[in-house]
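K.L.:
sequence? don't have it. structure:
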């Protein structure tokens, strides 16, 4: 039996820094959008694309990025993505027009689609199955949960003190450090040698990109508008073409047998539901705190500090729980706690103070997110062989990003539907509706996870990690 790599914990710290940076950048612009809009003279629709462009690039290429890591080499793919991320972040910070910024954000998303799945697949290749891998994934999940919520904490102060360009320049030294230390700490690995699958790559990229486009445009255009309906129709047709291509390919990008694993499917359902609930709730909380309670971005950033702290606590609690219990009760409990946090926020009033109004819900939401991040990742990666680690990581990361995009869209739609007027009470009613919708999504995710993770995972690939799911 091979000795564990003595550099593995230092490598994990490096990879977690990359994960934090990638997840942070998907949401950090949320509080900076008004400043970007004023600085570059963007219309409201153009300002929205500063956020959406990253999601399009990230979500559209994730599966291809994951498989590229398996075929071309995980360390090589990770470092290539990091170089691209550094260049794109620099371009974002130096953008002179709205169009230049949106284009750079697309490039930033594409680079993240190479970095994120290759980093997680390096984690699974570096740590052997069992408690040590669970511990590593707990750290990974905790950092991811922290990054997903720290965007609200960091975005406001950075924008207020240093200006909106600082949120992009922040990435440059971090990416440079990754490029210096990556070759020293990360071992190269890859999956079984296979040819590329251009038909599968093109169809799945089109399907995911069209789905993300439809979701991010739905709140503005309407869920039944020609733009939205057309995007979803393209996604369905491209998805059907993808299934057909994969069923006929001798070397498919995504072997269809992958989705026969109940553990993998259930883990990704947990990830999707958790991302939907937390992104939708975070969007509504930021609007409520600033629009109704009158918080400045700086004050709001400090007010939400409880969210990332609770997420880290939840991830370590999940790691400890998985040493005693199966993944199913841990995942279901995490989603239930998230739902409780959303329901607590759904009781806020126009004059609520921080401690009785926001604090309990944010703490519960963060703790549940940390728990779900670990349980979802462990389950999703358990049914994959080492040769498919990059693919499984790409699917799991795609589930998180698609869930996040859907969550913001669902919350935006709920706010518009429940708001009847312009006063604080009317606005609060809209935000409460968004919190309740997020709670419903988290509960639905708990039910789905309870069903999918109820039976032992079917062995669909050679030598998968054994995870208890009952």
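P.N.:
Arrived safely, thanks for sending. In this text the structure is predicted, and so the values were computed from the model without any measurement.
K.L.:
going forward, measure contacts between C-alpha atoms and count neighbours the same way
P.N.:
Fine.
K.L.:
and the helices in the stretch 351-470 of the chain?
P.N.:
Ranges of helices in the stretch 351-470 of the chain, per DSSP state H, counting those that start in this stretch, are 359-382, 389-418, 424-452.
K.L.:
need those in TSV (columns: mean neighbour count).
P.N.:
Formatted as TSV, the helices of the stretch 351-470 of the chain follow (neighbours: other CA atoms under 10 Å):
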stretch	mean neighbour count
helix 359-382	29
helix 389-418	26
helix 424-452	23
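K.L.:
so which of those gets nearest residue 117?
P.N.:
Nearest of those to residue 117, taken as CA to CA: helix 389-418 at 4.6 Å.
K.L.:
what's the offset of that closest one from the middle of its chain?
P.N.:
7 Å (CA atoms, centre = their mean, to the nearest Å).
K.L.:
buried set for stretch 4-14?
P.N.:
Buried residues in stretch 4-14, counted by 16 or more other CA atoms under 10 Å: 8, 11-14.
K.L.:
put this next to the previous one:
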């Protein structure tokens, strides 16, 4: 192993430790919510803000965090994000009042939004486009996807052997280690001169945060609630203004040329569709396991291990598959497996058992998510200029995060409105969404094949 390869592996290990920490935090707190409510005397409405405060800040600032890395230095913004996230985790664990925990969770979201897009851009800047970068992005995809299930397992273990405070305290030694190792192994990227796109930053942050808040309200108030409708309307108006601002900005926070390539645009659409269906499986299956099968928090987390193991095993080989077949066939195959898993889960009833009715879909989902996530990330980030890699990473992760929150809100609404359908109704809705993504990928593959035939018939060009 060459010295350069060793250095690349060290960079990957450091930045992915951060991605795992941030990703696990999206679900680790869910298992601890009942104890948090009891110990800090949260109201039911206030308890939702333990989750919402994090998602609002995180989703609203992802684009800003990615572009700030391009302009001010990606390692600098990555380290600042890790520092904020670590300090906020300590504050969360020390909280004695509801407002204290909610404020610290919002600060965690800010730190995650600064760190997470710069994880991707540091991977891109330290790995040249080709097989090496594909393998690195595969490991990133595995860490991101596996962190959702690992968060449930970690939350169960930490709550069982300690208390709810340890789901936050555990981040402190990890964050400190990342801060110490980052300047040792990760080199700073070149900064860019230029004006910061303040109008774009304001409209993007307000628009995405408004969308997140509106979506969060739907779980309790429904989609017809006047306040929810007004918030979502203003958010959409702000996002339209954001696009108009970006079209005229000299150095936009989200370069619109990223959407000009058909393959990248297709990947963006599927990034908005597919991750939410995978996240929904984690959310609704956890309910089925605990309420339907009587599993405890720890057993529920362990139940997702087969999916995680299969996902990580697939990711180890997906780079070779992409090198041989290309990203489009791998994307189609992955989404098809996700659709198959979701259709299988529509058969769940109150009498369904784990081995007969849950294990198989989880294995299919792990394989499908592994193939799909890597193919989407490679397609979304290939061809992005080095100076725009932070913005490219921010767009990709903003779409991924929006898929998680918006997709889950839609499926929760389907679940509550279905009469006697149970969790199977949510999986039916998720199957429809994933089916649209599969159709989108198939249309792209057909168009690309036709274009290739036309070029071949015309003698090249």
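P.N.:
Yep, that arrived. As the structure is a computational prediction, the values presented were derived from the model and not from experiment.
K.L.:
which among the helices of the stretch 351-470 of structure 1 is found nearest to residue 348 of structure 1?
P.N.:
helix 424-452 (7.1 Å).
K.L.:
by contact count, what packs against the closest one?
P.N.:
helix 262-291, helix 327-345, helix 389-418 (3 or more CA pairs under 8 Å, 6 or more residues apart in numbering; DSSP states H and E).
K.L.:
how many residues are close by residue 353 of structure 1?
P.N.:
Residue 353 of structure 1 is flanked by 12 other residues according to other CA atoms under 10 Å.
K.L.:
residues contacting stretch 217-229 of structure 2, please?
P.N.:
214-215, 409, 412-413 (CA atoms under 8 Å, 6 or more residues apart in numbering).
K.L.:
could you tell me which helix of structure 2 is the longest one?
P.N.:
Longest helix in structure 2 by number of residues (criterion: DSSP state H): helix 3-40.
K.L.:
helices or strands up against that one?
P.N.:
Using 3+ CA pairs under 8 Å, 6+ apart, helix 3-40 of structure 2 sits against helix 44-72, helix 98-126, helix 131-161, helix 166-169, helix 171-185.
K.L.:
and the angle from it to helix 262-287?
P.N.:
Helix 3-40 of structure 2 runs at 40 degrees relative to helix 262-287, counting by axes from the mean of the first three to the mean of the last three CA atoms, to 10 degrees.
K.L.:
buried stuff in helix 3-40 of structure 2?
P.N.:
Going by 16+ other CA under 10 Å, helix 3-40 of structure 2 has these buried residues: 8, 10-33, 36-37.
K.L.:
take the contacts of stretch 217-229 of structure 2 and lay them out in CSV including distance to residue 304 of structure 2.
P.N.:
Compiled in CSV, the contacts of stretch 217-229 of structure 2 are given as follows (distance: CA to CA, whole Å):
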residue, distance to residue 304 of structure 2
214, 30
215, 27
409, 22
412, 20
413, 24
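K.L.:
for these, which one is nearest residue 207 of structure 2?
P.N.:
residue 214 (10.4 Å).
K.L.:
list the contacts of that closest one.
P.N.:
The contact partners of residue 214 of structure 2, taken as CA under 8 Å, 6+ apart, are 228-229, 231-232.
K.L.:
list only those of those flagged as buried.
P.N.:
Buried members of the contacts of residue 214 of structure 2, scored by 16+ other CA under 10 Å, are 228-229, 231-232.
K.L.:
take those and lay them out in JSON lines including secondary structure and distance to residue 205 of structure 2.
P.N.:
As requested, these are exported to JSON lines (DSSP: H, G, I helix; E, B strand; the rest coil; distance: CA to CA, whole Å):
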{"residue": "228", "secondary structure": "helix", "distance to residue 205 of structure 2": "18"}
{"residue": "229", "secondary structure": "helix", "distance to residue 205 of structure 2": "19"}
{"residue": "231", "secondary structure": "helix", "distance to residue 205 of structure 2": "14"}
{"residue": "232", "secondary structure": "helix", "distance to residue 205 of structure 2": "14"}
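K.L.:
about what we covered before: deepest of the helices and strands packed on helix 3-40 of structure 2, which one?
P.N.:
Among the helices and strands packed on helix 3-40 of structure 2, ranked by average contacts under mean count of other CA atoms under 10 Å, first place goes to helix 98-126 (a mean of 26).
K.L.:
closest one to residue 319 of structure 2 among the helices and strands packed on helix 3-40 of structure 2?
P.N.:
Closest among the helices and strands packed on helix 3-40 of structure 2, once you apply CA to CA, is helix 131-161, at 5.4 Å.
K.L.:
between that closest one and helix 3-40, how many degrees?
P.N.:
Going by the same axes, to 10 degrees, helix 131-161 of structure 2 makes 30 degrees with helix 3-40.
K.L.:
could I get the helices and strands packed on helix 424-452 of structure 1 as JSON lines with distance to residue 297 of structure 1?
P.N.:
Formatted as JSON lines, these follow (distance: least, CA to CA, whole Å):
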{"stretch": "helix 262-291", "distance to residue 297 of structure 1": "7"}
{"stretch": "helix 327-345", "distance to residue 297 of structure 1": "19"}
{"stretch": "helix 389-418", "distance to residue 297 of structure 1": "19"}
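K.L.:
closest to residue 373 of structure 1 out of those?
P.N.:
Nearest of these (CA to CA): helix 262-291, 6.5 Å.
K.L.:
how close does residue 280 of structure 2 get to residue 382 of structure 2?
P.N.:
28 Å (CA to CA, to the nearest Å).
K.L.:
correction: residue 448 of structure 2
P.N.:
Taken as CA to CA, the span from residue 448 of structure 2 to residue 382 of structure 2 is 17 Å.
K.L.:
also residue 406 of structure 2?
P.N.:
26 Å.
K.L.:
residue 288 of structure 2 too?
P.N.:
In terms of CA to CA, residue 288 of structure 2 sits 39 Å off from residue 382 of structure 2.
K.L.:
residues contacting the closest residue to residue 414 of structure 1 other than its chain neighbours?
P.N.:
Ranked by CA to CA, 6 or more residues apart in numbering and with sequence neighbours excluded, the top spatial neighbour of residue 414 of structure 1 is residue 434, at 5.0 Å. Counting by CA under 8 Å, 6+ apart, residue 434 of structure 1 makes contact with 280-281, 284, 346, 410-415.
K.L.:
what do we get in structure 2 for residue 434 of structure 1?
P.N.:
Aligned by TM-score structural alignment, residue 434 of structure 1 pairs with residue 426 of structure 2.
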